[in-house]
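Colleague: no FASTA, just this:
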């Protein structure tokens, strides 16, 4: 469905992460991070495979030890998605990851993540950049409000948006001075308003692609809501090329949450969106049951359709007509709309199966519908 309000995406350069393209007009990616000890190869691979099944497109593992570098070699050979090595404090781990290859001769990692605030100073950072440039491997410059450089904390007094952005721009300037531009940037804060303003300020100054997230978001329920508020606000400013919903515990639920945020913000719709009116005393059908059945039976579909199921006549006709497919119901009966055109009457008992039939045969180029829309005529048949 075409809407008049379209958020223009901030134009960024394209960076290749393995065979995955980030930035430009490429789809916004959903990624996650393992919670396992990376050196436990079998457990880490098992978790990554669950993330792959959930739709994860890029995965990050922590690499604090030499054993983890060796593990990356083995893990990369057995997973399908790009692998990122997360480096903190010890720049030698970054160098080792960049040097490592699988038995087949491909890089052991597809990207490294460096926090400029804790890597040990500019000279060590430069050494990592030189190696990354030599090996042709991209880097995420991961600025974090909890680990800014000391001089920036002294300058600004606290991790404000200006401090975070200055840290990122400083790292970029260092990299560009060495002829290296395969960079993705994240500027994470746990405070949502700070994160939103930081990404906005950075986007006004730079065209490097960004990875968006709210760090230390919290437990699954609150962390999802907090991430939706922060990531959603950033996406709705047109900013963001990859996202992660950082949740406590099992990382697999992060993937569905990430795609739901993208879908709600109309940034990437990769399955049907079901819109339903809130429960109130005007309902004339068992809306909760109908919506639950429709969502369950469409869970496997990839059609980017907007489907409205409205249970009363107050707003039902108008909202159902705005969707790709919609039902406006009252008194146990309903009308199915397709691209604004009323196409069939159904009883409450028929609604779920009838709607699924229309989803299965949906074609927005149907000649009769196209002609109808061009003439901009509408008729609202009376339910009786």
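Modeller: Yep, that arrived. Computed from a predicted structure; not experimentally measured. Residues are numbered from 1 along each chain as shown.
Colleague: hey, let's count contacts and neighbours off CA atoms from now on
Modeller: OK.
Colleague: how about stretch 283-294: buried residues?
Modeller: For stretch 283-294, burial by neighbour count (16 or more other Cα atoms under 10 Å) applies to 283-285, 287, 290-291, 294.
Colleague: Next step: these restricted to helices.
Modeller: Assigned to helices by DSSP state H, the following of the buried residues of stretch 283-294 qualify: 287, 290-291, 294.
Colleague: Among those, which one lies nearest to residue 13?
Modeller: Distance ranking of these against residue 13, using Cα to Cα, places residue 294 first at 39.7 Å.
Colleague: if I look at the closest one, how far off is residue 306?
Modeller: 13 Å (Cα to Cα, to the nearest Å).
Colleague: sorry, back to before: any idea which of the buried residues of stretch 283-294 is closest to residue 359?
Modeller: Of these, the one sitting nearest to residue 359 (Cα to Cα) turns out to be residue 294, at 10.5 Å.
Colleague: What is the neighbour count of residue 43?
Modeller: Using other Cα atoms under 10 Å, residue 43 is surrounded by 15 other residues.
Colleague: now swap in the one 3 residues further on and tell me
Modeller: Counted with other Cα under 10 Å, residues neighbouring residue 46 total 14.
Colleague: Next, please give the residue ranges for the strands of the stretch 1-150 of the chain.
Modeller: All strands of the stretch 1-150 of the chain, identified by DSSP state E, counting those that start in this stretch, fall at 15-17, 20-22, 29-33, 58-62, 83-87, 111-114, 139-144.
Colleague: Give the buried residues for the helix or strand hosting residue 221.
Modeller: Here residue 221, judged by DSSP states H and E, is contained in helix 220-235. Within helix 220-235, the residues that count as buried by 16+ other Cα under 10 Å are 220, 223-235.
Colleague: Distance from the chain centre to that helix, please.
Modeller: 11 Å (Cα atoms, centre = their mean, to the nearest Å).
Colleague: following it, which helix or strand shows up next?
Modeller: strand 242-243.
Colleague: which parts of the very next helix or strand once past that following strand are buried?
Modeller: Using DSSP H and E, the helix or strand that follows strand 242-243 in sequence is helix 252-264. By 16+ other Cα under 10 Å, the buried positions in helix 252-264 come out as 252-255, 257-263.
Colleague: ok, structure two:
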């Protein structure tokens, strides 16, 4: 496992963020929040996809007033995303689990103090959300849309809250490109112990967002930085969760589900490996045990990989082996290998759960 940078533990509803808590995955609804029916439907989709925390935009009072009805119908912790109008935060604070603001754009210190007081009364954390494209004028003028400007804004807003005696804070520093995002998080990390919410914002469609987020978030996770995260995708909500969970697993930041090792397509393959791996992915999607499994298409690498896998298929010509912990448990025709493999994986997953 990755050695994470120690951070303060806070709670967003019943989800712990920071400290020794698992790295949580967040997403955001795209409907108008006042549209309670569709907003709840989206939150439920995210819940079943494996989301831990959900955020809703609150641009006006009608949206703020809808939060109570939404909260009554969902089980995920709810974050209200608010800019400029502190009265929206005061209404939202009565029902949500976290407020996301930029204290610097809320207005006077008296208005921020009102928001802080409302959050203190309900033990709500505040997320300071810094985006490179919406820096306060003084930081944009001095630094431009740079990592230095993002960090200066974050430090200013953190101090804003600390001066009011508030420290249940998490921080995000998002840019639309990987380099600035990584640089900003790395620059701010040694300066405080607040939990960080990771994300590359406005990352684009599924393909581009997956690439950008994998590089940016994966790099930070390998540095031990990050306590919660969102993969921003222009597309289906569930894809944000799928990609985020894959980044966590493949970076080693979380042990959750199967790590499927399969060889690339090449001229040595002696089986329909593409179909086999696709079927295995579908039939094992429900398994959460952290197992390494191997599906290899020829004898060159198959046995070596299988020896180090929890469960493996080593294909030959028309036949193949199923191996468990390096030991052969079956020598079968190709058509029977996937069924036997899935059975062995499910049995091992049950044992892991019982232990």
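Modeller: Great, that's in hand. None of the values given here were measured: they were computed from a predicted structure.
Colleague: TM-score, when you put one on top of the other?
Modeller: After superposition, the two chains reach a TM-score (TM-score structural alignment, normalised by the length of structure 2) of 0.93; 352 aligned residues with a Cα RMSD of 2.0 Å.
Colleague: before we move on, back to that, save the buried residues of helix 252-264 of structure 1 as JSON lines, and put in distance to residue 56 of structure 1 too.
Modeller: Shown next, in JSON lines, are those (distance: Cα to Cα, whole Å):
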{"residue": "252", "distance to residue 56 of structure 1": "8"}
{"residue": "253", "distance to residue 56 of structure 1": "10"}
{"residue": "254", "distance to residue 56 of structure 1": "9"}
{"residue": "255", "distance to residue 56 of structure 1": "6"}
{"residue": "257", "distance to residue 56 of structure 1": "11"}
{"residue": "258", "distance to residue 56 of structure 1": "9"}
{"residue": "259", "distance to residue 56 of structure 1": "10"}
{"residue": "260", "distance to residue 56 of structure 1": "13"}
{"residue": "261", "distance to residue 56 of structure 1": "14"}
{"residue": "262", "distance to residue 56 of structure 1": "13"}
{"residue": "263", "distance to residue 56 of structure 1": "15"}
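Colleague: what's the neighbour count on residue 131 of structure 1?
Modeller: Neighbours of residue 131 of structure 1 under the rule other Cα under 10 Å: 16.
Colleague: Trace it over to structure 2, please.
Modeller: Using TM-score structural alignment, the partner of residue 131 of structure 1 in structure 2 is residue 118.
Colleague: Skip the chain neighbours and tell me the closest residue to the alignment partner in structure 2 of residue 233 of structure 1.
Modeller: Alignment note (TM-score structural alignment): residue 233 of structure 1 maps to residue 219 of structure 2. Distance criterion Cα to Cα, 6 or more residues apart in numbering; nearest residue to residue 219 of structure 2, sequence neighbours excluded, is residue 182 at 7.5 Å.
Colleague: gap between the one you found and residue 151 of structure 2?
Modeller: Residue 182 of structure 2 is 12 Å from residue 151 of structure 2, by Cα to Cα.
Colleague: Aligned to residue 176 of structure 1, what sits in structure 2?
Modeller: Superposed on structure 2 with TM-score structural alignment, residue 176 of structure 1 falls opposite residue 162.
Colleague: count of neighbours near that match?
Modeller: 13.
Colleague: Correct me if wrong: residue 111 of structure 1 contacts residue 137.
Modeller: Yes - if you go by Cα atoms under 8 Å, residue 111 of structure 1 and residue 137 touch, sitting 5.8 Å apart.
Colleague: Kindly tell me how buried residue 172 of structure 1 is, as a neighbour count.
Modeller: 20.
Colleague: so is it in a helix, a strand, or just coil?
Modeller: helix (DSSP: H, G, I helix; E, B strand; the rest coil).
Colleague: got the contact list for residue 145 of structure 2?
Modeller: Taking Cα atoms under 8 Å, 6 or more residues apart in numbering as the contact definition, residue 145 of structure 2 lies against 132-133, 135.
Colleague: which one of those sits closest to residue 35 of structure 2?
Modeller: Nearest to residue 35 of structure 2 among those: residue 133, at 27.7 Å, using Cα to Cα.
Colleague: And the residue mapped onto the closest one from structure 1, how close does it get to residue 60 of structure 1?
Modeller: Matched to structure 1 by TM-score structural alignment, residue 133 of structure 2 sits across from residue 146. Per Cα to Cα, residue 146 of structure 1 is found 19 Å from residue 60 of structure 1.
Colleague: who has more neighbours, those two?
Modeller: Neighbour totals were compared for residue 146 of structure 1 and residue 60, and residue 60 leads with 21 against 13 (other Cα under 10 Å).
Colleague: show me what contacts that one?
Modeller: For residue 60 of structure 1, the contacting residues are 31-34, 83-86, by Cα under 8 Å, 6+ apart.
Colleague: Map it across to structure 2 for me.
Modeller: Aligned partner of residue 60 of structure 1 by TM-score structural alignment: residue 55.
Colleague: From residue 175 of structure 2, how far off is its match?
Modeller: 19 Å.
Colleague: Repeat that for residue 22 of structure 2.
Modeller: Noted for residue 22 of structure 2: a distance of 24 Å to residue 175 of structure 2, by Cα to Cα.
Colleague: So for the two, which sits in the more crowded spot?
Modeller: Taking other Cα under 10 Å, residue 22 of structure 2 and residue 175 do not tie; residue 175 has more neighbours (25 against 15).
Colleague: Next, the contact list for the counterpart of that one in structure 1, please.
Modeller: Aligned by TM-score structural alignment, residue 175 of structure 2 pairs with residue 189 of structure 1. Each residue near residue 189 of structure 1 by Cα under 8 Å, 6+ apart is listed here: 144-146, 195, 214-215.
Colleague: Many thanks, have a good one.
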